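Asks: Return a 3D structure for these sequence lines:
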Amino acid sequence: MTDVDQRPSAVVPFHDASGRFARGNPGRVPGSRNKVSNAALTEIRGMKDSAIAILRQKLAAGDWDAVIFVLDRVLPKGRPIDVPDASAATVSEMLAAGELTITEAKDLATAIERLAGIASIDELRSRLEALEASINDHRRA
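Replies: Below you'll find the predicted structure:
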């Protein structure tokens, strides 16, 4: 391999001698797909009608493993949880009573913590706006 790939680039070479992206070249845009991924997705989308037909045949034949395999990948994970109030004490009580799994309690506690953070940011924003308004009123007077 040469010091730098010989591919055309308007700004900088793609790779350095070690195969890493050259300085100033961030690489592919995050979230973009390469040609192979796009071709595979197109191929899979083209197979959907035959896949559904095969799934119907397996269901008619009583092959529940195939149905469960597909539904596990299509349906959302988890279950709906009815929580009386969003507090750590309630989550702890529900966990102790066996109404929540440890994972559900952890996920719920994380969500409550993030919501509380958002609420405190909103409160700080309103207090800051009130202070700015007060300062502006004082300057005008």
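
Asks: Please count neighbours and contacts with C-alpha atoms only from this point.
Replies: Will do.

Asks: quick check: longest helix of the protein.
Replies: helix 102-140 (DSSP state H).

Asks: Going by neighbour count, which residues of it are buried?
Replies: 104-105, 108-109, 112 (16 or more other CA atoms under 10 Å).

Asks: okay, among those, which ones form the most distant pair?
Replies: The two members of the buried residues of helix 102-140 with the most space between them (CA to CA) are 104 and 112, at 12.1 Å.

Asks: Pull the distance from the longest helix of the chain to the chain's centre.
Replies: 23 Å (CA atoms, centre = their mean, to the nearest Å).

Asks: and it, what does it pack onto?
Replies: Helix 102-140 sits against helix 88-96, with contacts defined as 3 or more CA pairs under 8 Å, 6 or more residues apart in numbering; DSSP states H and E.

Asks: List the contacts of the helix it packs on.
Replies: Outside helix 88-96, the residues within contact range by CA atoms under 8 Å, 6 or more residues apart in numbering are 83-84, 100-102, 105, 108-109, 112.

Asks: where's residue 81 relative to residue 99, distance?
Replies: 9 Å (CA to CA, to the nearest Å).

Asks: want to put them side by side, so please do this one too:
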Amino acid sequence: MTRKNDSKTYTDKSGKFAEGNPGRPKGARHKTTRAVEELLDGEAEGLTRKAVELALEGDTTALRLCMERIAPARKDTPVNFDLPAMKSAQDASQAAQAVLQAVAEGQLTPLEGASVMALVEGYRKALETTELEQRIAALEATK
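Replies: A predicted model of the protein is given here:
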């Protein structure tokens, strides 16, 4: 099957997209998606009202849908523990030790600890890069 647009063929003989295929334009919607949107157009209020009515009558699926909109599941929670300040790349080892200690003591879950460690590592890299730039600038200034 070849796809033609402005009399240009965008597939090769095997049916694979050829080089220069522009693909679907940005913002283009699949025809099924467009059809569903047209069917639902103007019906949001009625559908919502019906879902609430069903939920109040005890329909557990409707109740779950309504509750997910009222109070969606939290994707992230703040963590509270002592993390030493990092003013140099060397301070990152103390911060990492604090995170490991918090996980070991149960203040943080292992998943929370991993997330915080990723932040510590990113900040360490930024500090390290800044320190290297300062050293290079100082070396170039002495030349």
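
Asks: Put one on top of the other, what's the TM-score?
Replies: TM-score of the superposed chains, computed with TM-score structural alignment, normalised by the length of structure 1, equals 0.63; 127 aligned residues with a CA RMSD of 3.4 Å.

Asks: Just put the buried residues of helix 102-140 of structure 1 in a markdown table and tack on distance to residue 93 of structure 1.
Replies: Listed next are those as a markdown table, based on distance: CA to CA, whole Å:
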| residue | distance to residue 93 of structure 1 |
| --- | --- |
| 104 | 13 |
| 105 | 10 |
| 108 | 13 |
| 109 | 12 |
| 112 | 15 |
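
Asks: Just want to know which of residue 81 and residue 99 of structure 1 has more residues nearby.
Replies: residue 99 (14 against 10; other CA atoms under 10 Å).

Asks: in which helix or strand would I find that one?
Replies: Under the criterion DSSP states H and E, no helix or strand holds residue 99 of structure 1.

Asks: separation between it and residue 91 of structure 1?
Replies: For residue 99 of structure 1, the distance to residue 91 of structure 1 - CA to CA - is 9 Å.

Asks: what sits against residue 27 of structure 1?
Replies: 14, 21.

Asks: what about the spatially most central residue of structure 1, which SS state?
Replies: With distances taken as CA atoms, centre = their mean, residue 31 lies nearest the centre of structure 1, 12.1 Å away. Using DSSP: H, G, I helix; E, B strand; the rest coil, the structure places residue 31 of structure 1 in coil.

Asks: quick one: contacts for it?
Replies: Contacts of residue 31 of structure 1 (CA under 8 Å, 6+ apart): none.

Asks: Residue 2 of structure 2 versus residue 13 of structure 2, what's the distance?
Replies: 8 Å.

Asks: which of the two has more neighbours?
Replies: Taking other CA under 10 Å, residue 13 of structure 2 and residue 2 do not tie; residue 2 has more neighbours (14 against 9).

Asks: Tell me if I'm right that that one and residue 15 touch.
Replies: Yes: with contact defined as CA atoms under 8 Å, residue 2 of structure 2 reaches residue 15; the gap is 6.7 Å.

Asks: who touches both of residue 104 and residue 112 of structure 1?
Replies: If you check residue 104 of structure 1 and residue 112 against CA under 8 Å, 6+ apart, no residue is contacted by both.

Asks: can you state the direction angle for the longest helix of structure 1 and helix 88-96?
Replies: 170 degrees (axes from the mean of the first three to the mean of the last three CA atoms, to 10 degrees).

Asks: which residue in structure 1 lines up with residue 119 of structure 2?
Replies: Using TM-score structural alignment, the partner of residue 119 of structure 2 in structure 1 is residue 115.

Asks: my bad, should have said residue 9 of structure 2
Replies: Match for residue 9 of structure 2 (TM-score structural alignment): residue 13.

Asks: Brilliant, that's me finished.
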